[in-house]
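Engineer: coordinates only, sequence not included:
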């Protein structure tokens, strides 16, 4: 974790945070370099190959819209991750600048708001979604997002999408797309939200049903987030603002790794297209452009990392401990965002970092993330199961980070398709893994040392309940553990004042702090 991990903008880039030593990593192994499923779906021949060769595609309509459509088809057909499919596709087709930005917003925005647009399309088409062929439905979703979610003139949104439909799905489908999108264009977004909200909740008695359809989240996620707000000391009435924040495209945030580049220098390097972060002291927020163009990013002195991810990493390095402070462990290090920052902090504090990752291909990503680490700051990048490391090296570390695989419900704005893939059943599987990893970390840390338990999910089953159970299990095994005041530590390392309820743990929120919904609990072994 934190959430589905391959990440793009933030310490996360794509699939669920996890995968570190759980099922998500195994699923990652079945994907090719573009994030496409290589397993049962393709083997069984269920994947349609509707996308034409790039040379053919270039002759049909707008290249940016065509690219966005192909991303949607890859997500639907191959169980792919948009953030792994889109960048190489844009490079392959030489789509750059404003066209690349348009394609990105069209693809990501359509995926985020799919639930909203499906309800609108169903009304406008006067038929059930199941009766619409999936490729045609994706075309309608793209058109709806242009009409209702982007500043695209209605005539252009309809005509260009109809042209794409004619090229990809045939003349008959294009006529259907034309008719439906013209009905969509007859009403503005506010009117449509009232219409689909009333259809979902005709008696005005189920706010979850209304929010689920209007704010484009599965109903179970809406309930879980509302409960999480209350369980972490906030109000249930904030859920609408939280859902709306999930639907906003996040800006790319960079971290200036201490000792490798100063935040002010990174900000100057980024130029007019950047501002200083509001939460983390060494964060730089880009207004646009490719972060890879910056020399500091190319060298590894800086990296893409959400401010919440930066803050919880800084908190581990700053948490008070008793005794020596020489050896640190990142238990679930892949793909390496937090490990890169930890290594820089370790170098500054005279410590050495061991980065553990269960999957070899993710361990290689960690090695790449640590390429600029200060001399002597990295002891080892090891490949191993984090669940057993505490037994292999009991009491061997002064500070341990458990960035646990999770549902990624705190990073839905960055992983547009993940909200439609996760189910409540995932909580049970991930909960077992999270408890095992935290238990291993508590065995791996020495008495007086500190463990940071981190997820990019605010779900109570992945945060408070995991910590409570792990502390009890440690006690039964003869390990005494106390929960530290993470709020005081986070406030000590933050760039400015933070709105944090009176609780020992810290839960960040997109609608309050502008970060992913990152959770932090600090524990000290006695």
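Structural biologist: Ah, there it is. These numbers were taken from a predicted model, which means no experiment stands behind them.
Engineer: alpha carbons only for contacts and neighbour counts from here, please
Structural biologist: Noted.
Engineer: and the helices in the stretch 401-526 of the chain, which stretches?
Structural biologist: Along the stretch 401-526 of the chain, the stretches classed as helices by DSSP state H, counting those that start in this stretch are 425-444, 464-476, 486-493, 510-513.
Engineer: ranking these by burial, who's on top?
Structural biologist: helix 425-444 (a mean of 21; mean count of other CA atoms under 10 Å).
Engineer: quick check: angle from that helix to helix 464-476?
Structural biologist: Going by axes from the mean of the first three to the mean of the last three CA atoms, to 10 degrees, helix 425-444 is angled at 40 degrees with respect to helix 464-476.
Engineer: one more structure, for comparison:
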């Protein structure tokens, strides 16, 4: 019996190199890292080292790696989920490792972050998450493989709810606890609370923070008169009459030659509020002042074409101006795209000597309203950015208002609910413009445009959309008419 049991091992041991080959094969298997995890790690590294934008980089990396749809979905979830919840995972890693994350080499920390997300934020089996991250550590920092294994084992021994209770208990204030649990910087938590409290909805803060951390479904726009009715292409949006979702959004976009585009429902409502605020008179002159990358410009162009209006676009950055040109190319009308600082606006140079009848100012902003779509952006912004942007927003608003023709309408729009970028900028502008400006009942306009009634709160003169309440980005919209 013993001879039968041990014989094969003795024969393998006698075979020259037999055991070594087996060991090499085992190590090779242990060191394998899936292509999806490699792509996700590369994106995290580029975001950290080069300030890359994940939403621009990830599709290119997925295509380069030729990932299957399933692996592409995994890479997307790993990259976006990890970046979105970075603050939460850093707090958990610090406790599981017994050291501050600042003391962990950045490449190793990225490996741990990816592992923590797999263990606590996905259904990836524990052994797969730990083993592949250890293999990834062997590739990028061999000496740290044991450390990564130990930390991830410690993370895996507790449920997410237990970790959240622990990091909340160790926070220095209620705001810090919210920030750690929901993975938002403290200053953003406070800014969002302030915006909600202005509407009397401060009790919705936790729901908003959770919505920011949810992966949004890809939303599409069907350009009016150029694409089929949205309801025939997929599931029509709840609010935007031009919006819908579809099972294969990217494939559909590819088949529709630019007549169907990816665009958030809130962005559509912002553009449509301007184009449909009043009946369009043929020959009207419209301007999209800060037009890059061109999504709203394309929708406005389709609306202008239907009503017999003319549209001009302006963009300060040449590369983004090229994106605008590509965005409006499917619309069969000429849309001149000027490159220049919107604060130095010269309507005469745009063939609008008497001014523009409608101007969209989608002002540069912190982007706090699109945190769910731009996962790394919350960690890149700071309160000092708000003051600088608010000055720019005010200067652009002054230039836009000056370029309006008498009776013309300005749509002041930001993809940020921060009150310093919304009500404060608008309020100071109205003080400067005096009796020449009239703020329209923007809420009534947006409700008239929408398919179904929106749950809006606050001042009827402005509209604030919310991810948790409307399923849109947190767009702010105000319509102002020039006397």
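Structural biologist: Thanks, I have the structure now. This one's a predicted model, so the numbers in the text were calculated from it and none came from an experiment.
Engineer: after superposing, what score do the chains get?
Structural biologist: In this superposition the chains share a TM-score of 0.90, using TM-score structural alignment, normalised by the length of structure 2; 449 aligned residues with a CA RMSD of 1.7 Å.
Engineer: if we can go back for a sec, could I get the helices of the stretch 401-526 of structure 1 as CSV with distance to residue 62 of structure 1?
Structural biologist: Below are those laid out as CSV (distance: least, CA to CA, whole Å):
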stretch, distance to residue 62 of structure 1
helix 425-444, 39
helix 464-476, 48
helix 486-493, 47
helix 510-513, 34
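Engineer: residue 520 of structure 1 is nearest to which of the ones you listed?
Structural biologist: Minimum separation from residue 520 of structure 1 across the helices of the stretch 401-526 of structure 1 (CA to CA) falls at helix 486-493, 7.1 Å.
Engineer: corresponding residues in structure 2 for the closest one?
Structural biologist: Under the alignment (TM-score structural alignment), helix 486-493 of structure 1 falls on residues 442-449 in structure 2.
Engineer: mean shift of the matching stretch relative to structure 1?
Structural biologist: With mean CA distance after the TM-score superposition for structure 1, stretch 442-449 of structure 2 departs from structure 1 by a mean of 0.5 Å once superposed.
Engineer: what's that stretch in contact with?
Structural biologist: 240-241, 269, 272-273, 276-277, 453-454, 456, 460-463, 477-479 (CA atoms under 8 Å, 6 or more residues apart in numbering).
Engineer: do stretch 456-473 of structure 2 as well
Structural biologist: Stretch 456-473 of structure 2 has contacts (CA under 8 Å, 6+ apart) with 198-200, 207-208, 210-212, 264-267, 369-370, 415, 417, 439-444, 446, 454-455, 474-479.
Engineer: swap the cut-off to 7 Å and go again
Structural biologist: With contacts defined as CA atoms under 7 Å, 6 or more residues apart in numbering, stretch 456-473 of structure 2 is touched by 198-199, 207-208, 211, 264-266, 369-370, 439-443, 474-478.
Engineer: check stretch 418-426 of structure 2 too.
Structural biologist: Taking CA under 7 Å, 6+ apart as the rule, stretch 418-426 of structure 2 contacts 191, 192, 195, 390, 393, 394, 476.
Engineer: dump those residues into CSV; add distance to residue 24 of structure 2 as well.
Structural biologist: Formatted as CSV, these follow (distance: CA to CA, whole Å):
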residue, distance to residue 24 of structure 2
191, 55
192, 54
195, 59
390, 60
393, 61
394, 65
476, 59
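Engineer: widest-spaced pair of the residues you listed?
Structural biologist: Once CA to CA is applied, these give 192 and 394 as the farthest pair, at 21.1 Å.
Engineer: how many neighbours does the counterpart of residue 332 of structure 2 in structure 1 have?
Structural biologist: Aligned counterpart of residue 332 of structure 2 in structure 1: residue 374 (TM-score structural alignment). Neighbours of residue 374 of structure 1 under the rule other CA atoms under 10 Å: 19.
Engineer: how many neighbours does the closest residue to residue 374 of structure 1 other than its chain neighbours have?
Structural biologist: Excluding its sequence neighbours, the residue lying closest to residue 374 of structure 1 (CA to CA, 6 or more residues apart in numbering) is residue 347, at 5.6 Å. Look at residue 347 of structure 1: counted by other CA under 10 Å, it has 21 neighbours.
Engineer: so residue 347 of structure 1 is in contact with residue 378, correct?
Structural biologist: No - contact status for residue 347 of structure 1 versus residue 378: not in contact, 8.2 Å apart, counting by CA atoms under 7 Å.
Engineer: quick one: the host helix or strand of the residue nearest to residue 374 of structure 1 to structure 2 mean distance?
Structural biologist: Per DSSP states H and E: residue 347 of structure 1 is located in helix 337-349. Comparison of helix 337-349 of structure 1 with structure 2 after fitting gives an average deviation of 0.3 Å (mean CA distance after the TM-score superposition for structure 1).
Engineer: what residue of structure 2 takes the place of the residue nearest to residue 374 of structure 1?
Structural biologist: Aligned partner of residue 347 of structure 1 by TM-score structural alignment: residue 305.
Engineer: now that match: how far from residue 275 of structure 2?
Structural biologist: 11 Å (CA to CA, to the nearest Å).
Engineer: likewise for residue 151 of structure 2?
Structural biologist: 55 Å.
Engineer: could you find the closest non-adjacent residue to residue 264 of structure 2?
Structural biologist: Going by CA to CA, 6+ apart, residue 264 of structure 2 has residue 219 as its nearest residue, at 5.5 Å.
Engineer: I figured the one you found hits residue 247, correct?
Structural biologist: No - checked against CA under 7 Å, the pair residue 219 of structure 2 and residue 247 is beyond contact range at 10.6 Å.
Engineer: show me what contacts the corresponding residue of structure 1 for residue 355 of structure 2?
Structural biologist: In structure 1, the residue paired with residue 355 of structure 2 according to TM-score structural alignment is residue 396. Counting by CA under 7 Å, 6+ apart, residue 396 of structure 1 makes contact with 444, 445, 446.
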